[in-house]
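Student: I'll drop the sequence and a predicted model, then ask my questions.
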Amino acid sequence: MFFAESSAYQPMFVIWFNAEPILLLLRQEPEVARLAGIYLKWASLGLPAYAFNCISCSMLTINSRQGLFAVPTRIIMAVAPINVLLNYVLGGLEPIRLGFIGAPIATSIS
């Protein structure tokens, strides 16, 4: 099922990776389009994980007979602090400090 659903994120990858020219075609301000394009290029690295997360959450919550409603919540509770820490380290901590691109990289990792 994952492989069938994974084809759905491939068009999203193309759109996200080419967001700046698309936004410029839609007459977005050039600076906003540039920053959104940079953010989405780095965030697109996490699309396979986003796709897997969406599929697994729906599989676990749709089938109520399994009684696995709490599994996605527990996963989020474990990953959210890691995401916060990675955002702090990659975005603002002085030795590394990637700045603006640190946030999508941290989200892609977590």
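Tutor: Done, it's in.

Student: going forward, measure contacts and count neighbours with C-alpha atoms only.
Tutor: Will do.

Student: quick one, helices of this protein?
Tutor: Taking DSSP state H to define them, one finds helices in the chain at 2-17, 19-25, 30-43, 47-62, 70-91, 102-109.

Student: adding mean neighbour count as columns, could you present the ones you listed in JSON lines?
Tutor: JSON lines is the format used below for the helices of the chain (neighbours: other Cα atoms under 10 Å):
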{"stretch": "helix 2-17", "mean neighbour count": "14"}
{"stretch": "helix 19-25", "mean neighbour count": "17"}
{"stretch": "helix 30-43", "mean neighbour count": "18"}
{"stretch": "helix 47-62", "mean neighbour count": "15"}
{"stretch": "helix 70-91", "mean neighbour count": "15"}
{"stretch": "helix 102-109", "mean neighbour count": "20"}
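
Student: another one to put next to it:
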Amino acid sequence: MLQLVLTVDDGSRKTERGLLSEFSGIGAYEDCIAVAGDHYSVTVMESDYEDGYQISADEGQIVMHMYVTYGYGETISAEKLLRKIEALREWAESAKNSHKFSYEIRVGANYW
């Protein structure tokens, strides 16, 4: 799972609404943020762990997340993952001042 963890300066829900208003996808992806052709689900952390997606972050942080692989044995090349990370970093750098957040990019896994 590729994650962009946002620490916001101006209210988590307000920032979430602003980001979705400006960057949401179309149709089935309207509750996601589109970055370089990928669609990231958006979760405002209500506590330090979100059981459904199995993500950890501080309460109040916003986590944009997407699965980079889906099935047992499926892989992604390091080069492709690094391109996704760089696209995510470029997006975050372009949005952080207007939406008032700092960020950290994380790579994790879940146990599905």
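Tutor: Great, that's in hand. All values reported here derive from a predicted model rather than from experimental measurement.

Student: can you give me the TM-score here?
Tutor: In this superposition the chains share a TM-score of 0.32, using TM-score structural alignment, normalised by the length of structure 1; 50 aligned residues with a Cα RMSD of 3.1 Å.

Student: counting neighbours, what do you get for residue 78 of structure 2?
Tutor: Residue 78 of structure 2: 9 surrounding residues under other Cα atoms under 10 Å.

Student: please apply the same query to residue 14 of structure 2.
Tutor: Neighbour count of residue 14 of structure 2, defined by other Cα under 10 Å: 11.

Student: ok, residue 82 of structure 2 next?
Tutor: Neighbour tally, residue 82 of structure 2, other Cα under 10 Å: 11.

Student: which strand or helix spans it?
Tutor: Using DSSP states H and E, residue 82 of structure 2 sits in helix 78-99.

Student: just residue 17 of structure 2 next, same as before
Tutor: Element membership for residue 17 of structure 2 (DSSP H and E) is helix 12-23.

Student: so which bits of that helix are buried?
Tutor: 12, 15, 16, 19, 20, 23 (16 or more other Cα atoms under 10 Å).

Student: next SSE downstream of that helix?
Tutor: Following helix 12-23 of structure 2 in sequence, per DSSP H and E, is strand 32-35.

Student: and the next helix or strand past that following strand?
Tutor: According to DSSP H and E, the helix or strand after strand 32-35 of structure 2 is strand 38-44.
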